[in-house]
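**Q** Generate a structure from the sequence data that follows.
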Amino acid sequence: MRPWLRNSLLAASCLMPGMVLADGIDAAALYAQKCASCHGAGRLGGMGPALLPENLGRLKPEEAAKIIAEGRPATQMRGFSGELSAEEVEALASFVMTPLEKVPAWGREEILASRQVLVRPDQLPDRPRFTADPLNLFVVVEAGDHHVTILDGDTFEPLTRFASRFALHGGPKFSPDGRFVTFMSRDGWITRYDLWSLQVVAEARAGINSRNIAISGDGKVLAVANYLPNTLVLLDAATLEPLEVKPVQDPFGKKSSRVSAVYQAAPRQSFVVALKDLPEVWEVAYSDPPPKSFGFVHSYEQGMVEGLDTKERFPVRRSEVAEPLDDFFFDPTYAYVIGASRDGRKAVVVNLDVRRPIKELPLPGMPHLGSGISWERDGRRVLATPHLQEAAISVIDMKSWELVKRIETAGPGFFMRSHENSRYVWTDASLGKAKDTIQVIDKESLEIEASLRPEPGRTAGHVEFTRDGRYALVSIMERDGALLVYDATTLQPVRRIPMNKPVGKYNVWNKISRSEGTSH
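**A** This next block holds a predicted model:
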């Protein structure tokens, strides 16, 4: 029996066996009969996605009930309204939205058992199978029906569209040369895709509930941040073979933590890790031996240095903070990390070299630093971040770490974008009443230049630029949505490309070059 199946069956015994509702419906038995063949006996996923509240995102119980009854268009999920009563549908919806009593293990053995190499490296072409510029492609994530479109950034014509895993999360990541893109689903599936031959080449499941991924600067190591179980998983980026499954615990091994996110810090040859439940920031070396930034004064072979076992393949340096931090942003050297406090009222600057906080910034309204961007203004680098709970953009001097300006906007927003060839910053107001508004801010004056309403009444967000910065693409995040292409200088729309809830689009060149206006 394959380990992942064994664990699913073990989990089934922990799923409130005989969970019978007041009207006599045995929800667990109903799940086993109607759902387990696709979604796993333990709700950990199979052909269909994992059915755990942590993996279903913001899906409400009533929305889950509707999907069970009516199915999901353009997927293999059929409706059960003709087989189940309304009460049985509600019972099933309640059941899948109930957390597991016990989370089964998901380690090296389970990852290996899930791994599939679909195309060997020697089977791949030595040049792209299309005439489009491979570095000006857009990878578009369509959440409406869980598909991905590969779009030519010069002609704005789709090259292909393919089904993805359920609920891609955290943004795809690219190999340093831009040839491969790696996706992660909320239920831990990692998919490596070749943009030259337009095909999936490998898959593996790295966790039960995952948050995001990062690829090392040399393109060799893929890091996966997991909520369930509490691990940081390091994979070979090309083959998806597990290199290490690192339990995330305090220094004494007494308390574990969910991993909020992992980031590539290429100049430091390390990953930086945000922890949900521990007041620490981790830096994990991926080079062998560890980089000089880790402060090791002896050779790799000499073993213990500064209290760390340097013979460990991926050693950890811990920076203690007063409370857990989320949503990181970095200066260009990656020596300074800015994180948001859990209470949403401030940000903290941590120096990773001295391993402690050096500055606290009062930023009420829950700054969304993960979507922040930076640029040079009057000879000084500034950081701009939207706020999730306030209609404002905060602009911060990245040398003095002082607030330069607070820009009042149409509403709280989630995304910001710019480009080194553009004079403007684009930001949305998608979390408020003005969800259909995109505002354009002058980088020098820090004044709002224009307020655009791409499609009135419909949610607009996630701007991304073409490689040269000439055009800006805006998502209309509706099931019958679109990408709207704007001239980035005149701010006039030039094209509409129909899409199914395009929640994100990622330009290959802007990502691999770490373009000045792209979040990382």
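
**Q** hey, let's count contacts and neighbours off CA atoms from now on
**A** Noted.

**Q** and residue 30, what is it in contact with?
**A** residue 92 (C-alpha atoms under 8 Å, 6 or more residues apart in numbering).

**Q** what sits against the residue positioned nearest the centre of the chain?
**A** The centre of the chain sits closest to residue 170, judged by C-alpha atoms, centre = their mean, with a distance of 0.8 Å. By C-alpha under 8 Å, 6+ apart, the contact list for residue 170 reads 184, 211, 212, 213.

**Q** and what of residue 324?
**A** Contacts of residue 324 by C-alpha under 8 Å, 6+ apart are 274, 275, 276, 277, 278, 279, 280, 281, 341, 342.

**Q** what about the fifth one, neighbour count?
**A** What that stands for is residue 278. 21 (other C-alpha atoms under 10 Å).

**Q** and the residue nearest to the centre of the chain, how far is that from residue 225?
**A** Applying C-alpha to C-alpha, to the nearest Å, the value for residue 170 to residue 225 is 10 Å.

**Q** next up, for comparison:
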Amino acid sequence: MKLKNLLLLPLLCSLSFGGGAELYLKYCSSCHGEDRLGGHAPPLFPPFFNIPEERLYRIIREGAVGMPSFKELKEEEVKQIVEFIKSPVEKEKLRWDEERIKGSVERVYTKKVEVKNLKDYTLVVERGKNLVWVMEGERLLDKFAFSSMHGGIKFSKEGVAYIPSRDGWIGRYDPTKGELKRVRACIYLRNIAFYGGLLVASCWVPSRLVVFDSQLNYVKSFELHGRINAVYELYIRDGFIFTFKDKPLVGFLNYKDLKLTYENLGVALEDFIIDPLEEYLIGSTRSGLEIYSLNDLRLVKELKALDIPHLASAYFWYSKGDFYFATPLLNKPVLSVWKAYSWEHVKDIPLDGNGFLARSSYGTPYVWVDMSTDSMLLLDKRSLEVKKFIPAPGKRVTHAEFTGDGRIAYVSVYEKEGALMLYDGVSLKKLGEFPANLPAGKYNFVNKSRYFEGAQLGYQVFMEKCWGCHHTTENAFGPSLRWSIQNREKALVIAQILNPENTYRLLGYSRNAMPRIELKEGELKALMKFMEALKDGWMD
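**A** Next up is the predicted model:
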């Protein structure tokens, strides 16, 4: 009798929601998961899914960024789907504890590959075949299986890659050993961060932070009472930072003692990022941007925007004495450009379609913005003028990424019979093409490390302020920057930049040949980050 009742449950569930279960399975489950716990797209059950019905109807009918429209559905069918996804999910389905985490570990062995230059080391996601490609510059070294990749790949300084998936799996890929270790941190994952040998996963289902060591051995979990936006590395606080979508809190996790603390922002954020110099927390709300000082979390400025900025895709750069950042808006075909650190709105640039990612590198003169069309918008970093670039007429292109020096640009032709296209990052000359089935994200060792974000800004400061007399690795009129930072104390280098008339004797010179360079605090900070990356050989 009990077995019979159990077999009737799916039918009863379907009837109780007026056919919503069947409609959900037909139209929604391929992205949101058959159990509504999330897949390529977020979970669809309360409290993680909490959208007013009027807006929900509109999203189903008209679509949204990353989601197709379902205009063919009748009004009653939309209503049935809405009723179904607003119903609760059994609590047992949401349980994922330490025992299950430790019991999920598995290893897969792949081809051993030698990456000669980590700056050219890039992983490419081929979503249509659930594969990750290993690229070095223009060379394809290997492919291995990994499904539902989401949230951004992280790298150790040794080149080990940590790969997250929507459904909670995290992979540790070591190309030199040809090993992929996997562990399931949770049921639905937002993103990961890696700092000081610790990896932290932010999870929606169940709501928590999960900490692993660099070998993906379980360390600790922290239950969260809210829906986390993301977790990021925060070097100035020696650990990690995160915020919530539904609580006005910012959390800090210390790397050394794993102490978790909270501070109140006063408002919940839709999304947030940390600037490359780690001075500000930049949060988005439905009305625009809120800028907080990381020193004391004081609100510095509120900026109005046409819609919610997609901060996870924002790109920062330096030009003509100012720092800038640009980000697409989530629900409008607009690229919004701002001055960073002075926090002034510069301009809004219309796009041909909803933009999702703004990407660049210090070695290319453009910010590359996809528009859900066959063209990319290229924003000139110096003039702020724009032009269109069409890699594959009539086919959707998305997600530009670059080698660490910006020499090569990778662009996805996001079609089932698509391709990974390679271009010169400056001249836009085509360098190569690899057939691919729905090629999606691309993640370069340099460009996807927060450690190098400030250094990339510093390179741009160097080119405008120092390049006339100094080169990066070779002597010119003055010594190379690499030699200077490798052979002199950092404090002395800073003193020489700011006050050369009074420091030349300390450097052993009989007279001063260096002019005083007027640098703002941010310019000096960025320049020193670049010199530190030069010192360690990470940048040229």
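
**Q** returning to what we had before: among the contacts of residue 324 of the first structure, which pair sits farthest apart?
**A** 281 and 342 (13.8 Å; C-alpha to C-alpha).

**Q** what sits in contact with each of these two?
**A** Contacts common to residue 281 of the first structure and residue 342, judged by C-alpha under 8 Å, 6+ apart, are 324, 325.

**Q** Of the two, which one has the most company?
**A** Shown here are residue 281 of the first structure and residue 342; by other C-alpha under 10 Å, residue 281 has more neighbours (27 against 15).

**Q** To which secondary structure element type does the residue lying closest to the more buried one once chain neighbours are set aside belong?
**A** Nearest non-adjacent residue to residue 281 of the first structure, counting by C-alpha to C-alpha, 6 or more residues apart in numbering: residue 319, 5.1 Å away. At residue 319 of the first structure the chain is in strand, as set by DSSP: H, G, I helix; E, B strand; the rest coil.

**Q** Alignment lookup: residue 319 of the first structure to the second structure.
**A** Residue mapping for residue 319 of the first structure onto the second structure gives residue 264, with TM-score structural alignment as the criterion.

**Q** right, and its match touches residue 250 too?
**A** Yes. Counting by C-alpha atoms under 8 Å, residue 264 of the second structure touches residue 250, with 6.4 Å between them.

**Q** quick one on the thing from earlier: how many residues are close by the residue nearest to residue 281 of the first structure?
**A** 18.

**Q** do the same with residue 269 of the first structure
**A** So residue 269 of the first structure, with other C-alpha under 10 Å, has 21 neighbours.

**Q** That one and residue 287 of the first structure: what is the separation?
**A** Distance, residue 269 of the first structure to residue 287 of the first structure, using C-alpha to C-alpha: 6 Å.

**Q** Residue 207 of the first structure too?
**A** Taking C-alpha to C-alpha, one finds residue 207 of the first structure at 24 Å from residue 287 of the first structure.

**Q** Quick check on the two: which one has the bigger neighbour count.
**A** residue 207 (29 against 18).

**Q** Might you report the residue contacts of that one?
**A** 106, 107, 111, 187, 188, 189, 226, 228, 229.

**Q** now these: which count as buried?
**A** Neighbour-count burial (16 or more other C-alpha atoms under 10 Å) applied to the contacts of residue 207 of the first structure gives 106, 107, 111, 187, 188, 189, 226, 228, 229.

**Q** Looking at the alignment, what corresponds to residue 362 of the second structure in the first structure?
**A** So residue 362 of the second structure corresponds to residue 420, using TM-score structural alignment.

**Q** Now do that match: how many residues are near it, please.
**A** Count around residue 420 of the first structure with other C-alpha under 10 Å applied: 16.

**Q** ditto for the one 10 residues further on
**A** For residue 430 of the first structure, the count of nearby residues is 24 (other C-alpha under 10 Å).

**Q** and it, what is it in contact with?
**A** So residue 430 of the first structure contacts 411, 412, 413, 414, 436, 437, 459, 460, 461 (C-alpha under 8 Å, 6+ apart).

**Q** ok, and the closest non-adjacent residue to residue 132 of the first structure?
**A** Leaving aside its chain neighbours, residue 132 of the first structure sits nearest to residue 152 (6.2 Å; criterion: C-alpha to C-alpha, 6+ apart).

**Q** Run a quick neighbour tally on the equivalent of that neighbour over in the second structure.
**A** Residue 152 of the first structure maps onto residue 136 in the second structure, with residues paired by TM-score structural alignment. The number of residues packed near residue 136 of the second structure is 20, by other C-alpha under 10 Å.
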